[in-house]
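Colleague: next one to model:
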Amino acid sequence: MTRDRKRVDGQWALGEREPLNANEQFKQAEDPLLVRERIEKTYAREGFASIPPDDLRGRFRWWGLYTQRRPGIDGGRTATLAPEELDDEYFMLRVRVDGGGLNVAQLREIAALSTEFARDTADITDRQNIQFHWIRVEDVPEIWRRLEAVGLSTTEACGDCPRVILGSPVAGVSADEVLDGTPAIREITERFIGDPSLSNLPRKFKSSVSWLPDVPFQIHDLSFLGAEHPELGPGFDLWVGGGLSTNPRLADRAGAWVPLSEVAEVWAGVAGLFRDYGYRRLRNRARLKFLVADWGVQRFREVLEQEYLGRRLADGPAPVLPASPVDHIGVHKQRDGLHYVGAAPVVGRVSGTRLAALADAAEAHGSDRLRLTPYQKVLVLDVADPEPLVRRLESLDLRVDASPWRRATMACTGLEYCKLAIVETKARAAELVAELERRLGDQRADITINLNGCPNACARTQVADIGLKGQLITGPDGSQAEGFQVHLGGALSLSQEDEAALGRKPRGVKVLADDLPDFVENLVRNYRADRADESETFTQWLTRAEDSQLTP
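Modeller: Purely as a prediction, here's the structure:
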């Protein structure tokens, strides 16, 4: 790779330490983790008006806090208003749930905090987090105290730092799992989350550790995926350089095999490499994927081995992948003879009241372990007799026998709370699911639908069968209205006969939000009528479908 050395990208390893944008300036001025003391001693006592901008819209993120969107501001004004005009005096707060695992006491505390401090709001995110809204800065110290008392935290839930580490929702219980990655996740979180040496990365750092490919490993900065080495036994295949947003890129296999005992060390090596060599000049080119794309995965591996590990990693085989993503909804047998029960809320939206009832239901049926999934769903583990629990979950509108539309639809936070959003997503998605259940109840189809309120792809727009990116479009009367640009044919975790793929944007295919149920219904009916046979997937059909079959 050749590179114009006249351009400075802010790579620390090359001595380029001058902060090149406002974010780099406030991070260099002070470790963002130190803002916690001011939150506890000053802002919680003096209120929202006492918070300066660098803390409010910068360092607060390192503790999981984002200001909400002020109510009543439509999507057309998202890019035109100053930050202080968009800010409400309430916060979204993310609770880290590394690996997705919660016990009943933790879930009960989350539920109580939701009802007491967050107006009964709670969302299960596609990062295995729990997200609150309507949080006042005055209440944050008490929320932290109570979360930490049950072993939870919001440390580095946002910001340019290591985000929550995804893990298989059935780690340790699945009959298909050979090696449980949970000890590595636990070691990483205990050793490195909140570590000042990794609290100033060029951008966010997303990672996963899972034997099973039931997490979206191809879109992470770093993933460890289960693989059996012919000589060394079970371990993990190393993937680097994935990420979505406005410049989507799927991760590359590094060709390296890592034993469970060394996952944390390699994780820290990659994070350190990103810290030192990552680009810090432009925020939109600061993710690890840009460095991997410029260097190539082979050079990346060499630098990792030579400068950060001091040894060569073993070459390893590619993992064996399933034909489609696994969501774990329904009743399934565990390796110990007990059962886990997977249930689907609508696009992750729950409430403190419902989570409290879920905790009661799990405990009443002998379980002290629950798992959140990267698909906005929830599992109850260790159930001896699942049928009574199924009935209880269904009464809470946590569907175990979920329709394909409920189980395969995700949505980001959207215009309701997010300052970056252009359109509403959660309510639109709920309406879409209800309409598809009504209209296509007899149409069984494995089609994923992801709705995003802006181009940032928090709901993984580009890797869904039907990805919907929010934007304003011109309606029939010539006025601007909420709508979606359509991405079709995205896929992850495909078998090696196929390949993971980013969805394509058929030319001119945009749909008004009000017309979304009609559009998806017509698209599904066209697929069902025209597919070669029942084995032809939606993605396969798209490769030969006529444009007329894809348009609204």
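
Colleague: please count neighbours and contacts with C-alpha atoms only from this point.
Modeller: Fine.

Colleague: correct me, but C418 touches R69?
Modeller: Yes: with contact defined as C-alpha atoms under 8 Å, C418 reaches R69; the gap is 5.3 Å.

Colleague: show me which of these two is the more surrounded one.
Modeller: The neighbour count for C418 versus R69, taken as other C-alpha atoms under 10 Å, is higher for R69 (26 against 23).

Colleague: and that one, what does it touch?
Modeller: 86-88, 415-419 (C-alpha atoms under 8 Å, 6 or more residues apart in numbering).

Colleague: and it, how far is that from T413?
Modeller: 11 Å (C-alpha to C-alpha, to the nearest Å).

Colleague: and T155, by the same measure?
Modeller: When T155 is compared with T413 (using C-alpha to C-alpha), they lie 21 Å apart.

Colleague: and this one, so I can compare the two:
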Amino acid sequence: MSPSQTEASQTEATRPARPPRPASRPNGQWKVDGTAPLNGNEAWKQEDGGLNVRERIEEIYSKQGFDSIEGTDLHGRFRWWGLYTQRKPGIDGGKTATLEPHELEDKYFMLRVRIDGGQLTTAQLRVIGEISEDFGRDTADLTDRQNIQLHWIRVEDVPEIWRRLEAVGLQTTEACGDVPRVVLGSPVAGIAVDELLDPTEAIADITARYIGIPELANLPRKFKTALTGHPSQDVVHEINDVGFVALRHPELGLGYDLWVGGGLSANPRLGERLGAFVTPDRVADVWLGVASIFRDYGYRRLRNKARLKFLLADWGPEKFRQVLEDEYLHEALPDGPPAPTPTQQGDHVGVHKQVDGRFYIGVTPFVGRVSGTMLTGLADLLEQHGSARLRTTPHQKLVLLDISEENVEPLITALDALGLAARPSLFRRSTIACTGIEFCKLAIVETKQAATDAVLELEKRLAGIAVPQPISLHVNGCPNSCARIQTADIGLKGQLLPGADGGQVPGFQVHLGGGLASVGRDEAGLGRTVRGLKVTADDLADYVERIVLRFLADRGDTETFAVWAHRADEEALQ
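Modeller: Predicted coordinates for the structure are as follows:
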């Protein structure tokens, strides 16, 4: 053996043994891997929390203007206060994936007003409308998470906007960001004749105790909540991180069925029941437990895996419930049955009697697009007809409360003139659309106008044709599914398609047969895609007309569109 070989052998013999290589990379779970940040987002969230940026907005950025905003604040912490930069006008969808955020963004913001449970007074509505008129070029959108979004907001005006909102009890706190987002609640909480439980107190308890606190202001990503006490299950609980659905337990009385782990985007997954029954007085505690599991065990290494649905997929509902009970509640929850299948639509459109004998009226604008002028006009109309309350819905609708019987028809006539329909057409009622390329930096195609144009055309083409129940049409500008395309009868995902001249034109990939809790469905389900089934924006009305007529010709006597779409052959769906 040569000296060099001897030296090498001795070195190997005396070298300390290497520790075994871990089976997989850490996921950034705080209770498993420690809190050391594994990516840039996690690093800046720990260095300075998102809630802290408010002081800089008020004292520095609003006084020195957009160009003074530090980059991590602009593209990160501003979201904790409901602020995103909006898309610069004139940038086509083909550049969405190729330009950097600072190249796509304008020096204006989208501002999201947080409306937990969708509950508003006319005084609050008027303030939102006036802010839109004074600071947002009269823009406003109803979202499918019961918020109202404004556009064209300058950072210089944000402190005054906050002052006006907070003076009437509204806020933008944690309307965006890696935090507990707005809490969805039944739009008819406390007023519906057939309501099982009023979730208003539970929603108020959650928001008062846990929104805006540092302990829950750094989650792996967003955390979405839904509560309903109405048998129509009107809060899309299956696609929220945590959901509470009212039911009557055969032994324990009224309470909630607990769901966790739902979410859509590019990796859709419906939530699952934990089989646990939650009494009304325990809702906030159970909510905190689920949110804390997400904080402590949620995956933080990869942003595209940092939602609760991925943890639930790995753990399963049994382990999730066990950890919730053992580590966070320190007691077992009672077992409970599932809530009954709904027997009525959950959008609350139309005229309905309240528990006190008055009426509520559900109205729809075109695909959630309203304006400051419309909102202030609505506040005036309601007060003129004896009402001071209304609700936003998870379906881009409004529900107007406390209308006396003699005021119902006069109000409906006045609402029509304002652009809000209480008796809308089939597709005006059931179509929603995301913000789209008009304002969103992630969008590839335009949505609001495309959807509106399609609805107007379909109203003419399908007039007088009997359709047994609403067919939902959801239009989204990118793959992120803000408009819930996988859970619509007809869901459209924006993309660019080859044009006749060799270029590209706006269009959509088609999803068919999705749906959540609704009449005629045994269970929620995701839509199917058909290979090569895509439609240009210009041909949207043609396609929807064709597929609806084919459905009506082929369906069985009681068959819903969703059931038919899943059994139909591909030729029928083209």
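
Colleague: what's the TM-score here?
Modeller: The TM-score (TM-score structural alignment, normalised by the length of the first structure) is 0.98; 548 aligned residues with a C-alpha RMSD of 1.3 Å.

Colleague: what is the equivalent residue in the first structure for K107 of the second structure?
Modeller: By TM-score structural alignment, K107 of the second structure lines up with E89 in the first structure.

Colleague: report how many residues lie close to the nearest residue to its match once chain neighbours are set aside.
Modeller: In space, and not counting its chain neighbours, E89 of the first structure is closest to F48: 6.3 Å by C-alpha to C-alpha, 6 or more residues apart in numbering. With neighbours defined by other C-alpha under 10 Å, the count for F48 of the first structure comes to 16.

Colleague: residue in the second structure paired with F48 of the first structure?
Modeller: Using TM-score structural alignment, the equivalent of F48 of the first structure in the second structure is F66.

Colleague: would you map the strands across the stretch 51-200 of the first structure?
Modeller: Taking DSSP state E, counting those that start in this stretch to define them, one finds strands in the stretch 51-200 of the first structure at 65-69, 87-95, 101-103, 121-124, 130-135, 162-167.

Colleague: can you put those in a markdown table and add distance to R299 of the first structure?
Modeller: Below are the strands of the stretch 51-200 of the first structure laid out as a markdown table (distance: least, C-alpha to C-alpha, whole Å):
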| stretch | distance to R299 of the first structure |
| --- | --- |
| strand 65-69 | 36 |
| strand 87-95 | 35 |
| strand 101-103 | 36 |
| strand 121-124 | 38 |
| strand 130-135 | 37 |
| strand 162-167 | 23 |
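
Colleague: so which of the ones you listed gets nearest Q376 of the first structure?
Modeller: strand 121-124 (5.2 Å; C-alpha to C-alpha).

Colleague: what's that closest one packed up against?
Modeller: Applying 3 or more C-alpha pairs under 8 Å, 6 or more residues apart in numbering; DSSP states H and E, one finds that strand 121-124 of the first structure makes contact with helix 104-117, strand 130-135, strand 349-351.

Colleague: average distance between that strand and the second structure?
Modeller: For strand 121-124 of the first structure, the mean distance from the matching residues in the second structure following superposition reads 0.5 Å, by mean C-alpha distance after the TM-score superposition for the first structure.

Colleague: which of the strands of the stretch 51-200 of the first structure sits most buried?
Modeller: Stretch with highest mean neighbour count among the strands of the stretch 51-200 of the first structure: strand 162-167 (a mean of 28; mean count of other C-alpha atoms under 10 Å).

Colleague: K319 of the second structure is in what secondary structure piece?
Modeller: Using DSSP states H and E, the element containing K319 of the second structure is helix 308-323.
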